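Trainee: Need coordinates for the below:
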Amino acid sequence: MKDLQPEQYVSSNVFHALGNEWVIDCYPRGSRREWCGAVTSFLVRLHGEYKTVNQTISLSLMKRDGTTTSLSAEFPKRDAILFQFAVQKSPFDEGQIFSYGNHLNALLEEDIVNNGSFELICTIDNTDIPRNKCSPGSSDLHSHIGKLLGCSETADVTFCVENHSFVCHRLILAARSPVFKAMLSGNMAEATQQEIKIADMCPEVFEAMLHFIYTDSVPGCNSEKSSTKFTKHLFVAADRYAIEGLKALCEDKLCGGISLDTVTTTLALALQHNSPRLKCACLDFILEPGTLVRWTLSDEYVDLVRSFPYVMTEIRDKVDTIPAFTNLN
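Mentor: Just a heads-up that it's a prediction; the model follows:
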């Protein structure tokens, strides 16, 4: 963890508590680059479908003297290291909740680290949380807006993708995507067009993207029926139109489906579309014992080195030896 930079993280194994599956993400140098590595951040998030949200989460770090220090959910707070419970929608999946905590000093300090490791205490309790503050079902805004999807009576723009037409609403698209906002309400030619052609995208991907824009969800995105190939196309579309919530949702699925057969193409995708989280997940997989050698023997490895030679520098910094290829040009 010493080599991780701000916004880079490692994740715990999935664990079970009170009927839910959870994962803890640890950012040793903080989850925001502007904090310059001055804090360590932790994100506790649901991994699977939730059964209840009537739970509170508290985080604390064990000191070497046996005492604990609670984590603050806000930064900065000077010397006050307090934890504030927060339940919000997670960027990783609709309906997920998370608790967020920061340790105001760097993680690698003497009173926290003990023989090269540290202990994080995560307490998850049942509680009565006001429904209007945290329950995913407390607002039917998405369902109301979702009913406008495909409604030709109120639509004011049509997108043509191959041989398919999709009627949409400029205001909704502009509110959800800065790219659509610039396209539809700026000085671009599309601002006055009633029909807009979309190139380099299949209708199924565009339809799934529209569904997320209107409903903040993608049906079946977390199911096995949703192929990795389709998720990658959806990830590219989300990045193209700067829809960060959809991009994070695709990242979550792709991170959970990394294998020796997919890691190279997934890593290339992460590098092409600026996804530090997906990149870290791929590198973590590659650096697992016994995986690196098998990966370097694949044809995809050589192609990746040709296209992204700088990524090998990061891998070399983490391991002692890497098979050398002298004829990669």
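Trainee: C-alpha only now, for contacts and for neighbours.
Mentor: Fine.
Trainee: And the helices in the stretch 101-250 of the chain, which stretches?
Mentor: Taking DSSP state H, counting those that start in this stretch as the criterion, the stretch 101-250 of the chain carries its helices at 131-134, 141-146, 170-176, 178-185, 203-215, 228-240, 244-255.
Trainee: Most tightly packed of the ones you listed?
Mentor: helix 244-255 (a mean of 22; mean count of other CA atoms under 10 Å).
Trainee: can you pull out the strands in the protein?
Mentor: 10-11, 15-17, 20-27, 40-46, 55-62, 68-70, 98-103, 120-126, 157-161, 164-168, 195-198 (DSSP state E).
Trainee: for comparison, sequence B:
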Amino acid sequence: MPPPDNVVRSASAIFSSTESGQHVLKIEGYSRIRDAVASGSSVRSRPFLVGGYYWQISYFPNGYTPYWSEYISFQVVRDYCVDVRAQFTLCLLDQAGVPVPSYTSTVSNDFRNNRAVLFNYFILRSTLERSSEYLKNDCFTVRCDVTVTKPPEAKDVVAVTTSSIPTAPPPIVVAVPPSDLTRHLASLLATGEDSDVTFEVDGKMFKAHRNVLAARSPVFRALLKEEQSGDGDGGVVRIDDMEAQDFEALLGYMYTDSLPDMKVGEAAAVLPDLVAAANKYKMERLRLACENKLCEYVNVRTVAVMLAFAGEHHCHGLKNRCLQLLDDPGNLKVIVQTEGLEHLTKTYPLVLKDLIAKLAIKL
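Mentor: Here you go, the predicted structure:
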């Protein structure tokens, strides 16, 4: 039985909205700044407001770390961690103020657990310096587009009578299956179909595709160009500083953007080597993925080794996880009893340095 025509109903809706903004950063006196600021150090822009939050752009003229010293890096930073999701597009502007597509990068980030998003190898310094289209009168310009997803909120909807609600056919919904791109790429790697390069690692052969590797790593791109222009060995490239299982995991990540399923023992053996490979081949997301996974294995038995490894390989998140564990005096006591203070001092001197620095902050 339909309701009477005079029934008034209330209604509300939950909305999710976004707010966008731009900030243009001009680097004036490029060469003087480059010579004055060391690799790993930066200069920040003025704060700018988008979506109700203040942001700043950090400019690294000689790379975010010494590993990327030949690149120019940028980082978009929040003053503090906040539960907000945002998308950032950083683009190099030509002399007409138009974005250069080949130097435009987009990254989405959830600021619940961190306060910065990194554009690590944004552009090679040598590329910028030899192009008058980008660098003129010792100046160049970048633009950062920020889109902030605002927290969902409920709002009242104007009440209507049932007689005024129009009838409409139900919407047509087309079911779109999840992306299967990585499955196809994984199959391409597994079968070796149409491969055009072979790697020899620890006596084992791996077939791969030049374009995939070049797109994923600037170091692989340079390595394969050099191999192609040289005498070569019938398309065989030797990798002498990795084990076969590590290189297999590296290739798998390059094709699927995911780490292989590993048991605890396998992960302990492979992940540190993958961090080293990620640093060598300039694959920042792989390094962060491995670092995040290593955080799961931090405990009183492993924390000393993990903290030493984090310091050696610049894994700041892993280092903070280790120091967080050591916030508990009980954990620290167990570690000293297990390892022995003299052994810790001789084997992990940097661990004690970090602990002393942490204790000094609390005093």
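Trainee: Can you name the residues that contact residue 264 of the first structure?
Mentor: Contact analysis of residue 264 of the first structure by CA atoms under 8 Å, 6 or more residues apart in numbering lists 282, 300, 301, 304.
Trainee: what about the third one, neighbour count?
Mentor: The number of residues packed around residue 301 of the first structure, counting by other CA atoms under 10 Å, is 15.
Trainee: And it, what's its match in the second structure?
Mentor: Structural alignment (TM-score structural alignment) places residue 301 of the first structure against residue 344 in the second structure.
Trainee: Could you measure from its match over to residue 336 of the second structure?
Mentor: According to CA to CA, to the nearest Å, residue 344 of the second structure and residue 336 of the second structure sit 8 Å apart.
Trainee: before we move on, what about residue 115 of the second structure?
Mentor: From residue 115 of the second structure to residue 336 of the second structure the distance is 33 Å (CA to CA).
Trainee: now swap in residue 193 of the second structure and tell me
Mentor: Taken as CA to CA, the span from residue 193 of the second structure to residue 336 of the second structure is 54 Å.
Trainee: out of these two, which sits in the busier spot?
Mentor: More crowded of residue 193 of the second structure and residue 336, by other CA under 10 Å: residue 336, with 15 against 12.
Trainee: that older thread, tell me which of the strands of the first structure sits nearest to residue 254 of the first structure.
Mentor: Among the strands of the first structure, the nearest to residue 254 of the first structure by CA to CA is strand 10-11 (14.6 Å).
Trainee: which residue numbers in the second structure go with the closest one?
Mentor: Counting by TM-score structural alignment, strand 10-11 of the first structure has no counterpart in the second structure.
Trainee: for that strand, packing partners?
Mentor: With contacts taken as 3 or more CA pairs under 8 Å, 6 or more residues apart in numbering; DSSP states H and E, strand 10-11 of the first structure sits against strand 20-27.
Trainee: neighbouring contacts of stretch 154-168 of the first structure?
Mentor: 148-152, 169-170, 193-199, 201-203, 206-207.
Trainee: could you give me the residues in the second structure that it aligns onto?
Mentor: Stretch 154-168 of the first structure corresponds to residues 194-208 in the second structure, going by TM-score structural alignment.
Trainee: wait, what's in contact with residue 77 of the second structure?
Mentor: Applying CA under 8 Å, 6+ apart, we find residue 77 of the second structure in contact with 55, 56, 57, 58, 115, 116, 117.
Trainee: Same check on residue 233 of the first structure?
Mentor: residue 205.
Trainee: which position in the second structure aligns with it?
Mentor: Alignment note (TM-score structural alignment): residue 233 of the first structure maps to residue 273 of the second structure.
Trainee: coming back round to it: can you pick the most crowded of the contacts of residue 77 of the second structure?
Mentor: Highest count within the contacts of residue 77 of the second structure by other CA under 10 Å belongs to residue 57, 25 neighbours.
Trainee: Tell me who's in contact with the closest residue to it other than its chain neighbours.
Mentor: Excluding the flanking residues, the one nearest residue 57 of the second structure by CA to CA, 6 or more residues apart in numbering is residue 76, at 4.6 Å. Residue 76 of the second structure is in contact with 55, 56, 57, 58, 116, 117, 118, counting by CA under 8 Å, 6+ apart.
Trainee: Figure out how far stretch 257-268 of the second structure is from the centre of its chain.
Mentor: 19 Å (CA atoms, centre = their mean, to the nearest Å).
Trainee: List the contacts of it.
Mentor: With contact meaning CA under 8 Å, 6+ apart, stretch 257-268 of the second structure is reached by 182, 249, 252, 253, 289, 294.
Trainee: what's the answer for stretch 196-212 of the first structure, then?
Mentor: Residues contacting stretch 196-212 of the first structure (CA under 8 Å, 6+ apart): 146, 149, 157-162, 164, 166, 190, 217-218, 230, 233-234, 237-238, 246.
Trainee: do the same with stretch 283-297 of the first structure
Mentor: Stretch 283-297 of the first structure is touched from outside by 258, 259, 260, 263, 267, 301, 302, 315, 322, 323, with contacts defined as CA under 8 Å, 6+ apart.
Trainee: Check stretch 277-286 of the second structure too.
Mentor: In contact with stretch 277-286 of the second structure (CA under 8 Å, 6+ apart) are residues 67-68, 120, 216-220, 250, 253, 274-275, 287.
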